[in-house]
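K.L.:
Here is my input; please provide its structure:
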Amino acid sequence: MTSFVGRGAELADIRRLLGASRLVTLTGPGGVGKTRLALRVAEQVGRTFGGRVWLVELAELRDPALLAHTVAAQLDLADHAQGDIADALLEHLADAHVLLVLDNCEHLVDAVAKLVDRITRAAPRVHVLATSRESLGVVGEAGFVVPPLPVPDPEAVTSAAEVLRYDGTSLLIDRARAVRSDFHVDDHNYAAVAALCRWLDGIPLAIELAAVRLRSLSAEEIVDRLGDRFRLLTLGRRFGPARHQTLQATVEWSHALCTPAEQTMWAKAALFPGGLELDAVEAVVVGDDLPGSAVIDVLDSLVDKSILSTEGGEHTRYVMLESLRDFGLRQLDAEESATLRRRHRDFYADLVATLRLAYLDGSGDVAMARILRERGNLRAALEFCATEPGEARAGMRMAAGLLAYWSAKAAAEGARWLDRLLAADPTPSRERAQALCDRAWLPVLRPGQSASGFLDEAEQVVEELKLHSGLESILIQRSRAAACLYEGRPAAAAEILARVLTWFETWEPSSEWDRAYRPYALLSCRIVLALAHSATGEPRQAEALLREALPVAAEHGHTSQRAVGLWNLGMLRLEAGETAEAAELARECLRLARDIDDQTCVADGLRLLCSIAAAEGDATHAALLWGATAEADQANAAMIISGWESDVYARHRALAHDAIGEESFDAAYRLGAGLTTAEAIAVALDERPARAQRLAKLERTLTRRQNQVADLIAEGKSNREIADALTISVRTAESHVDHILSALGFSTRAQIATWVASGRGEPPPP
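P.N.:
Modelled structure (predicted):
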């Protein structure tokens, strides 16, 4: 949102380093502009990587164990992989030509170094551009120390023109004019501007913070108020790197210019790694030292002073730069910090419970959007529960409230949190029974783990606590049915689910949550039971359940359940030969899944459309979509329940492969593999221009054999002569010629000959 100032030499140097090394790390103190510089370089070199440039922001991540999950999620790699997600990530990147920008690595430097080392060894065409306060120490790493911006020497300059030659001055002027449009450097203030820029040592963050003060003070007035601070800064260089001391002094100076209420808000807001919204401020930050009546004014003031920034949307979100957040945290004493962290956890535990109820009441889209915004804070709250003695049960309740999120978007992360919380408190409890059920529901198992093992223990807990007549017992049975599906025993799953469905139909809820949960449970059971009937070869029973469930899902706003049901019904209609209806159902599933970012349903919808395209004779389009879903095919997403689904896909894939041959299938598949998830969805839904652009590129992609045929056509060879020259049948030669004409949008062999003679330039669009 702001202009990029200077750095021409640095940009050129970093581009050269990226050309010579596959790992370049930008180092320097906080606030020196490492992130901004990295993003600018990435923008400039993007074409070299065909636009395949990925930014992974690590500032909010605190747990090194989640590093690979975070990178995989940013690359649209589904988080349902069995085994090590890092292995899936390496497999995904093995043949990729991409640039990864890993931002803010300093607090995870060991974990980042290990992962980057594995990536650069396993993926020879992947380049990494990292930003960190220290180098990664990986073999082959090229380091680049980001310097401060050049600033004038106040004792050497003699005119405004000289001051204006420096990038540090240009940045100060640019940012100052954002708050005071008439600011300029002239013969009256150039010396003060030079002194100010030099005092800030050219640190971009420091300059931007100081520029805000130019709204109410002149450059001369600011310099007059530096006083002892300037001398203290000079002395500070003896105790550490000069630029570190400079940034610290700048932040301290900005802090000193805040009122006591603003300083309090700064320190407390620093507790929120993912930013905060007004309800969080009122619940956690408000206290005797910061009354609620003053909150809005103080927030506005901190935004004005660039301590906080805002993100738009229906609800304003306040975010803080990481260096400023670190400074704010140091202003809290241990006792105050502990109290606030507990209040932080309590707020997010209550928020999860509220969002869970909203999800059940039909506001799932809104609830999921808030969860996505709060991921950093939810992780911090769960970390508190997992590490603070006596808090694991509260963490289990939080994790249970997030089950819909884990299932749709982050199964591996959810499984990891549940494993940690279960290990932290092995005491039998209602919360432990629920956590064990949820853990079995997530299809992510490490060696030595089994869904049945979790459920056996859950039954022991239920028996010990005498909960066997309540909801806990029936949820164990529901999870056991899911485990049967994962294990390829759909008949057993159907038998269990029929009993569970009967129980829910006769259950009389006693609490608000139970009353909200009952219709959702009935809907969920019907849809999962339909999956089981589909897998056991009982399509009539499955379709009846789905026709009953889908209107209910639409009425109550259960979008994710509706998407699953649409996909399953689409599979059944495909198997019945009704491909037009199947395609309509699959596209509706895909649209809904995209709207709520449900990765599992997105994968299911794409796979179904692959099979439909093959069944309808559009083998090239089917191959392209299969390439686009390659990651999902390898990830064993949660909704792949039995060999039935795999058999359907395998049969149609073989049909498409046989229709166009190995070379054409592979060419289309490779093109599809280069699509992002968003592009793949757009192509699958026939949304232009995405489909037009991609299919035009595909249609103009000739295989090696077809290029040989084109060369022979340019030599004036007939189909018979082409067949003899290439030792193929005349019919095969004719097929190649027809494909070339179609791919290039031509109608005559003469046009092919002219195209070859002209160096195979871009043909007119078909």
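K.L.:
Only C-alpha atoms from now on, for both contacts and neighbour counts.
P.N.:
Will do.
K.L.:
The host helix or strand of residue 353 packs against which elements?
P.N.:
According to DSSP states H and E, residue 353 maps onto helix 334-360. For helix 334-360, the helices and strands in contact under the criterion 3 or more CA pairs under 8 Å, 6 or more residues apart in numbering; DSSP states H and E are helix 364-373, helix 375-387, helix 392-401, helix 512-535.
K.L.:
another one to check against the first:
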Amino acid sequence: MEPNTPKRRAAHGLPSDVTSFVGRRHEIAEVKALLAKSRLVTLTGFGGVGKTRLASRTAMEVQRAFADGVWFVDLSAMSDPGMLAPALMEVLEVEEQSNRQPIEPVAEYLADKKGLLILDNCEHLLQDCAILAELLLAGADGLRIIATSREPLRIAGERTMVVHPLPVPDSAADLSPQALAEVDAVRLFLERAEAVVPGFAITEANRDAVEQICRRLDGIPLAIELAAVRLRALSVHQLVDRLEDRFKMLTTGSRTATRRQQTLRALVDWSYALCTAPQRLLWARASVFHGGLDLSAAEAVCAGDGIAAEDVLDLISGLVEKSVLVREEHEGQVRYRLLDTVREYGLDRLAESGGQQEMRRRHREFYRGLARLAGGPALGGEQALLLRRLRLDHANLRAALRSALEEGDPEDGLRMAVDLLYHWRMSNQIREGRRWLQAGLARVTGPCETRGWALAGASWLAIMMGDVPAAVAMTDEARRLGERLRLGHLLAYVALYAGMACVHQDEIPTAVKLYEEALAAHRAAGDERGEVVTLTRLCMTYDRYGDPRRGVAAGEEAVRICDARGEGWHRSYAVMALGVVAWRQGEITRATALEKETLRHTSALGDRAGMGIAMEVLAWISASKGDPERAATLLGALRTLWRRAEAPLMQYGNLVRYHEQCEARIRDCLGEPAFLAALEQGARLSFDEALAYAMEERTPDGRAPKALEAARASPLTRRETEIAGLVAEGLSNKAIAARLVIAQRTAEGHIEHILSKLGFHSRAQIAVWVAEQDRLGVS
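P.N.:
Next up, the predicted model:
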């Protein structure tokens, strides 16, 4: 949906649509629902997001419910509050009465009416609009009001709805041009671009550029429209290059729009002018954050020099109300985010004030402190909570690391990357963590303790990625440094990671010796976390060495240490290791219970690698129990999970052989077609569905999990199911179009939707899916 296009008055007083209306079906339904509950609904949101068009379109759809009319009052150009009532009189066609205040005949006229009044652009007359709305609603029981404003009116009975930007393409999704064109922000850009450049279309050659434009402009409709206008003189690729300075670039709006809607800078200037001086200062300082911030971060970084720490909460609340900060809730934590356009504007203001370097330093120091806490050796439940918080602050950590390595002390930056080792692991950012460590090692080349820790940490990440030769080289150098500098604590971890590398190389006796060396050194250093990790590895390695009794003892000791400290994450891995040993010893019931316990905890933490290991063992257990189809389905789900976890099963080198043995066994039992069908069925499961299936959460009557039933049921429409069948028959797009007497482009669009719904990337996958649906009897 797009705002502030040229408009002419329609008979009902609403601005007429002279351009197409894009998206917003859900939002329209929500506004309707709010109108049914409240007599005043205020649509809030940042400038240019489309509040006016949403209010108008909703009014058009509900006008039949208002027998006496729908009235639209545009306040955008009004600067004198005294003109509010006269503007209403004009729209309502109420005659002025010289002996009365203008609002009196307006209230009298509306008193017995059943109507809808839209007060558009209230933010600069907020108090006066609030008084007006309250007065009119008090005297007219049949009146409803929709107000649009960058902040709420804040009167009794008001319901507010934040109007967000249009959805933009997911940066992780690899969408075809046809699928990309269905994303609302892209569809708006495409329609406006076609108006400027007839015949413009999204192609394989320009789709990445179009996607970047829509994402970098935050899906703000006005910004997208201003960008599309520039296609008169530029290609989409040239436009992307010039969006580095979006405020200079996007300056050609509609001549009939208000001045502040004609350029992107004027739009944001208007929001800035509505803020108080302290709010403007906080806006500028908050722009140093990347991807969002929470209250504690704002208080630590933004307070001081004009902002008292105790005032930060009120200032944030004010910026949220003014739609400058976007309030979001993640995993029970409230965070705040600046749209990229708003953040860039704030950075410009911060640079003008000369405070940019100081804010970057404060930002760096704050996140350096969080990393230091995460890197400590203490074992406890608090660490898991901190790691969850760091996952939300990943973009800020990245910025702080870059700042530390390039602007601060490189050694401190390298130590920060080391302290974040468990963050890289927990947040599934193994590759990125290794890159940061390598970047720091390239800067810190002298024989110092920090370099030793970085080499050890990088070797662990390399092992997770299966790069064992690189890991061995780094542990060798770290050992030499540790011995030279007499760093016993470092040497404990070097022995631990060297033992992991030996397991990968099938050098089990050497691995056991190194793990035992690491265990003794961790105990000497009082490092319980290192002790638990080493015991967990010993649990499985003793079993592989032919001594399962000692393996069980090591795993149980790790669990006891974790229980004494209230630690759950490391405990889940010790439980997983005990489950592997139990399965290897034929204790199927115990092994299943242990792996489900691991799965429950790791899924709650969002630890994909931990989930993957537990599901792997459950697949092996299923194969051992004589249920090859279930085992294959779990392995199918795991293919997707391991790819997303960035830490494949190879991080536990001794477990890879069990996976290979399991796959060979169920392939032989099922035969190739049934095996591939079961894999595809598993690959189609969502995260929640795979979890439910792995946990065997059955309904009371013993049916399969609802999640799996849903996965087996076709998500396609009747027409899409028909076309999927024709694809399975081997028909080309042209042949399908001829068979169904539809345009070839229509057939291609249906196939794109089928691929998107099923999460597939090829026609061959559709054919396999159709065969499986036929086998299951699903229509």
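K.L.:
still on that earlier bit, figure out which of the helices and strands packed on helix 334-360 of structure 1 is closest to residue 85 of structure 1.
P.N.:
Closest of these to residue 85 of structure 1 is helix 375-387, at 18.6 Å (criterion: CA to CA).
K.L.:
what angle separates that closest one from helix 364-373?
P.N.:
With axes from the mean of the first three to the mean of the last three CA atoms, to 10 degrees as the basis, helix 375-387 of structure 1 and helix 364-373 are set at 70 degrees to each other.
K.L.:
In structure 2, point out the residues matching helix 375-387 of structure 1.
P.N.:
Mapped onto structure 2 using TM-score structural alignment, helix 375-387 of structure 1 spans residues 394-406.
K.L.:
Also stretch 57-71 of structure 1?
P.N.:
The aligned range for stretch 57-71 of structure 1 in structure 2 is empty, by TM-score structural alignment.
K.L.:
Next, the distance between the ends of that stretch.
P.N.:
For stretch 57-71 of structure 1, the separation between the terminal residues is 9 Å (CA to CA, to the nearest Å).
K.L.:
for stretch 358-375 of structure 1, same thing?
P.N.:
This stretch, stretch 358-375 of structure 1, spans 18 Å end to end (CA to CA).
K.L.:
and if you look at stretch 435-448 of structure 1?
P.N.:
Start-to-end, stretch 435-448 of structure 1 (CA to CA) is 18 Å.
K.L.:
what does it rub up against?
P.N.:
Applying CA atoms under 8 Å, 6 or more residues apart in numbering, the external contacts of stretch 435-448 of structure 1 come out as 80-83, 396-397, 399-400, 403, 406-407, 411-412, 414-415, 418-419, 422, 450-452, 454-455, 457-458, 475-476, 479-480, 482-483, 486, 638.
K.L.:
just to revisit the earlier point, by how much does the match of helix 375-387 of structure 1 deviate from structure 1 on average?
P.N.:
Compared with structure 1 after the fit, stretch 394-406 of structure 2 shows a mean deviation of 1.2 Å (mean CA distance after the TM-score superposition for structure 1).
K.L.:
Report the buried residues of that stretch.
P.N.:
394, 396-405 (16 or more other CA atoms under 10 Å).
K.L.:
Count the neighbours of residue 421 of structure 2 for me.
P.N.:
Residues lying near residue 421 of structure 2 (other CA atoms under 10 Å) number 23.
K.L.:
What is the longest helix along structure 1 packed up against?
P.N.:
Ordering each helix of structure 1 by length in residues (DSSP state H) puts helix 643-673 first. On a contact count with 3+ CA pairs under 8 Å, 6+ apart, helix 643-673 of structure 1 meets helix 512-535, helix 599-615, helix 619-628.
K.L.:
Those into TSV, with extra columns for mean neighbour count?
P.N.:
Shown next, in TSV, are these (neighbours: other CA atoms under 10 Å):
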stretch	mean neighbour count
helix 512-535	21
helix 599-615	27
helix 619-628	28
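K.L.:
Looking at those helices, which is nearest to residue 360 of structure 1?
P.N.:
Of all these, helix 512-535 sits nearest to residue 360 of structure 1, with 5.9 Å by CA to CA.
K.L.:
what span of structure 2 lines up against the helix or strand following the closest one?
P.N.:
In the C-terminal direction, the helix or strand that comes right after helix 512-535 of structure 1 (DSSP H and E) is helix 539-555. Aligned by TM-score structural alignment, helix 539-555 of structure 1 falls on residues 548-564 of structure 2.
K.L.:
roughly how far apart are residue 666 of structure 1 and residue 379 of structure 1?
P.N.:
42 Å.
K.L.:
which position in structure 2 aligns with residue 248 of structure 1?
P.N.:
Using TM-score structural alignment, residue 248 of structure 1 lines up with residue 265 in structure 2.
K.L.:
Am I right that residue 215 of structure 1 sits in a strand?
P.N.:
No: with DSSP: H, G, I helix; E, B strand; the rest coil as the criterion, residue 215 of structure 1 is located in coil rather than a strand.
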